[in-house]
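Undergrad: just a sequence and a predicted model for now, questions to come.
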Amino acid sequence: EVKKKKKNSFKSVWPSTVNIHNRKDPRNLALNNQPSSWSFQLDGVLHHVSQEEVYARVGRRAVLGALEGYNGTVMCFGQTGAGKTYTMTGSTESYKQRGIIPRALQEVFQQVEKRCEYTFSVHLSYLEIYNETLVDLLSSPRGSSDPPARGMVVMEEPGRGVFIRGLTLHPVHSEGEALNLLFEGEMNRIIGAHALNKNSSRSHCIFTVHIESRSRTLSDAKYVTSKLNLVDLAGSERLGKTGSAGQGLKEAMYINKSLSFLEQAILALADRRRDHVPFRQTKLTYALKDALGGNCNTVLVANIYGEAAQIEETLSTLRFGSRMKRVQTHPTVNEHIDPAQIKKLEKEVQMLKEELSIYHGLVSRQAVRPSNVYEPLSDAQVAEIQSQVRRYLNGTSKEISIISIRQLQEVFAQFKLQAAKVKAQLCQTYNLVEKKQNARSAGVKVIME
């Protein structure tokens, strides 16, 4: 049983069903003809559980998938004051009360330390959508003298998917650096107060962890990227309950409008007969296009009240969750090819072809076992090559006998060594001549004086 208040009850049958019963009031005849019981099929119910268990059940799978190259999204949806921000970021009062985002950052860097066979680069971004305006929460603090980032646009490219042009990406190398950026972004968020929540989020926020990994052991040109979106949606509001007015009323209208379009997009995605999905109606739905119906592992957390007074909003949230459950995504590993690495490998292949050509020439010219061509040289063989090189340079020999790749390498090494000796001798001779000339010049000066 989830929660009981007067006039209604909520029951959960783990892991898939939520049953709601609204007790009828015999004094209110107008409402007695309306349904009083509802049942919703979901993937699970979390009630009276720790933040640690919430992360384990909701967020951990998406985080581990992101480290393997799969895009992931964890999104909180529900009415204002239902606990979405607490679920995502947690409370600063206690370390145990930290939410999904801090725990996800901890998990990412713990896994990076464990996976020694890969090199990882991690970047963070923090986007706010306020009154249909894109705001970079990590660009500059509100109220500072720095101008805000302009020209931010939601864009889409083949092979890259949806991204925000102009949104800053910040490299991080530890959990501490990542948490500092998270707290900086939280300080820049817009919040307000109303009857249901004294710290109500007045905007939608998308905290994204960008991950790139490359193999340390394989010399191929492939690398893997992924995005982990952690989304705190602003809560839907019934103006009669929140009492919003002025700027708060304007914000509530934008919030409700964008959430309404989000529901329309979900309805279209859940209906397989629909060919068109209206993603571009708002910046929120366009920014979440991949997360809602594309290349992504997506988890929706539906935050609800248990009070009878909020039953209409609770039903609306659960309907949204059951529709979202019918949406199918198609996650795949985001594998890419590095052009610079391809050029490097092509150069190595060309060098190996040339070496193989020399090998075949040596084997065909003399009766040499193939295994001997690459065997290391003995001290006696090195001494013999040194003698041959000296005779060749002195003019007493016209050729040097080479029957293996190792001998060829040693011949060039000896040439390089002899060149260095000649250079040193020339420098020494030049210095002696220069000293004599300087001494003579000094002697002439003394005589002239």
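TA: Okay, I see it.
Undergrad: from here on, contacts and neighbour counts on C-alpha atoms
TA: Fine.
Undergrad: where's residue 100 relative to residue 409, distance?
TA: 59 Å (Cα to Cα, to the nearest Å).
Undergrad: second structure for comparison follows:
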Amino acid sequence: MSESTKSGASALMPEIIERLETLVRIPSVAFPGFDPEPVRRMGEAVVELFEAAGAAGVRLLDVPGGYPCVYADLPGPEGSPTVMLYAHYDVQPAPASQGWQSEPFEPVTKDDGRIYGRGAADDKSGLVIHYGTLKLLGPDRPCHVKILVEGEEETISHLEDFVEANPDLFGCDVAVIADIGPQAVGRPGLTTALRGDVACTLTVRTLANPVHSGMFGGAAPDAMTAMIRILDTLHDANGDTTIPGVDSGHWDGAAMDESVYRDGSAILPGVEFLGTGSLSDRIWMKPSVTVLGMDLPNTAEASNVLLPEVTAKLSMRIIPGSDADAQLEALMAHLRAQRPWNCEVVVEKIKTGHPFAVDESHPAIVAAKDALTDAYGAPVESIGSGASIPLVASLQKVAPSAAIVLWGVEDTEKSRIHASDESVDPREIERMIVAQTEFIQKFAQS
């Protein structure tokens, strides 16, 4: 590892932290129903961020139907490869009901040294990693660099269609996606597989209208009871997802650390894990169905009636190597076949997000692992992720030979992305700035 890279990253850290805190203060929630002004302000702040890093021609590109993306195409030596740096500037909502111990959009550094705030890890950390990388590379970059920062990754994204409609803008030799992380701080991890994410709604109808539960209960079926019976068919007694036609596999990379997983998942003491097989298999190479939400009365508003109709939203994570469309159809066909008491069942598609597996023999992946090893002084773990990044499939379409490098600082153990008290360890940001800068230099030379 270049000592100048290491010392340069260290010298940048006070500024990096200050810039990260400034970005966290902007509540850039792109979900429908939220104020669009902070999201647009955040897009402008990202343009200013990369201009301050020395990037020329940074601009906002209108994405039809959605928020703008930030884009730049920075020149490099003739004949050199092109590296695209990706992150996103929108964040998850941070409702008080999540139980935050500090204000989510007022960053605070606590006694453990971590910076707390919504987006501090996911994914404004990716923005400052890219900022630091560009600062260290300087104007004499060893290769072409493109910047792509999305404004609605956390909600229904419109970027995939935009990328596929403009392949000339997004062609590259390697895409670096700084929107993921290792198992724990100080343990370098390169994500080599992503589960896909397919989703649908399930609506169950049994009655034309609500009726009195005392007068009619016991013979007239209520929709909620029918819904429970259907949902119960999605798992066996062990908790494994068991749906005909849905694929399962085996994980061959680094093992998921059980203590890290238990801490990060916040499983209550005494509560058992779902499923069978290794922990790595269960979270990276086996399918999993989750009921994300359901339309029904809350307990405060519930009255003594039989519910005539209930709708649930379901998400299923699918394994690398599987076909997302086929897996969603298998789920939907299974749901349609479940009709307790001959109830009406309507199943509708929401989305398909494709899984992904890295070619670890690609020169860019080899260079990325070498750079991580140098930056951390520790062996790299090839890990999977249950998260999905839909843009990966679109990048593969416009640049089919490009490698995808998946890394970042969203550690499984403590970062709590999407949850209360999200945080990031600034030491990880510094290490990743070093690793990413070294990677670009190594790849450019190769």
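TA: Looks like it arrived, so ask away. Source: prediction; values computed, not measured.
Undergrad: what's the TM-score for these two chains?
TA: Once the chains are laid over each other, their TM-score by TM-score structural alignment, normalised by the length of structure 2 reads 0.24; 189 aligned residues with a Cα RMSD of 7.6 Å.
Undergrad: about what we covered before: what about residue 100 and residue 409 of structure 1, which has more around it?
TA: residue 100 (25 against 11; other Cα atoms under 10 Å).
Undergrad: ok, the closest residue to the more buried one other than its chain neighbours - contacts?
TA: Closest residue in space to residue 100 of structure 1, ignoring its immediate chain neighbours: residue 88 at 4.8 Å, by Cα to Cα, 6 or more residues apart in numbering. Neighbouring residues of residue 88 of structure 1 by Cα atoms under 8 Å, 6 or more residues apart in numbering: 76, 99-101, 230-232.
Undergrad: name the helices or strands packed onto the helix or strand harbouring residue 266 of structure 1?
TA: In this assignment (DSSP states H and E), residue 266 of structure 1 forms part of helix 247-270. Counting contacts by 3 or more Cα pairs under 8 Å, 6 or more residues apart in numbering; DSSP states H and E, helix 247-270 of structure 1 is packed against helix 283-287, helix 311-325.
Undergrad: distance to residue 107 of structure 1 and mean neighbour count for the ones you listed - can I get that in TSV?
TA: TSV is the format used below for these (distance: least, Cα to Cα, whole Å; neighbours: other Cα atoms under 10 Å):
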stretch	distance to residue 107 of structure 1	mean neighbour count
helix 283-287	25	22
helix 311-325	26	18
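Undergrad: those helices: which one's closest to residue 251 of structure 1?
TA: Taking Cα to Cα, helix 283-287 is the member of these nearest to residue 251 of structure 1, at 14.5 Å.
Undergrad: which strands or helices does the closest one pack on?
TA: Using 3+ Cα pairs under 8 Å, 6+ apart: helix 283-287 of structure 1 touches strand 153-157, strand 161-165, helix 247-270.
Undergrad: can you spell out which helices and strands pack onto the longest helix seen in structure 1?
TA: The longest helix of structure 1 (DSSP state H) is helix 405-448. In terms of contacts (3+ Cα pairs under 8 Å, 6+ apart), helix 405-448 of structure 1 is packed against helix 339-365, helix 379-394.
Undergrad: what angle sits between that helix and helix 379-394?
TA: If you take axes from the mean of the first three to the mean of the last three Cα atoms, to 10 degrees, helix 405-448 of structure 1 sits at 50 degrees to helix 379-394.
Undergrad: okay, the angle between helix 405-448 of structure 1 and helix 339-365?
TA: 110 degrees.
Undergrad: quickly find the element holding residue 199 of structure 2.
TA: strand 196-205.
Undergrad: and if you look at residue 83 of structure 2?
TA: strand 82-88.
Undergrad: tell me the first helix or strand C-terminal of that strand.
TA: Criterion used, DSSP H and E; the element after strand 82-88 of structure 2 is strand 108-109.
Undergrad: next SSE after that following strand?
TA: By DSSP H and E, the next helix or strand past strand 108-109 of structure 2 is strand 115-116.
Undergrad: about what we covered before: so which of the helices and strands packed on helix 283-287 of structure 1 is the most surrounded?
TA: Most buried of those, by mean neighbour count (mean count of other Cα atoms under 10 Å): helix 247-270, with a mean of 19.
Undergrad: how many neighbours does residue 78 of structure 1 have?
TA: Residue 78 of structure 1 has 27 neighbouring residues, counting by other Cα under 10 Å.
Undergrad: the strands in the stretch 101-250 of structure 1, which residues?
TA: Using DSSP state E, counting those that start in this stretch, the strands of the stretch 101-250 of structure 1 run over residues 118-130, 133-136, 153-157, 161-165, 170-172, 191-192, 200-201, 204-215, 222-232.
Undergrad: could you say what helices and strands the fourth one packs with?
TA: Read it as strand 161-165 of structure 1. Counting by 3+ Cα pairs under 8 Å, 6+ apart, strand 161-165 of structure 1 packs on strand 153-157, helix 283-287, helix 289-293.
Undergrad: all good on my end, thank you.
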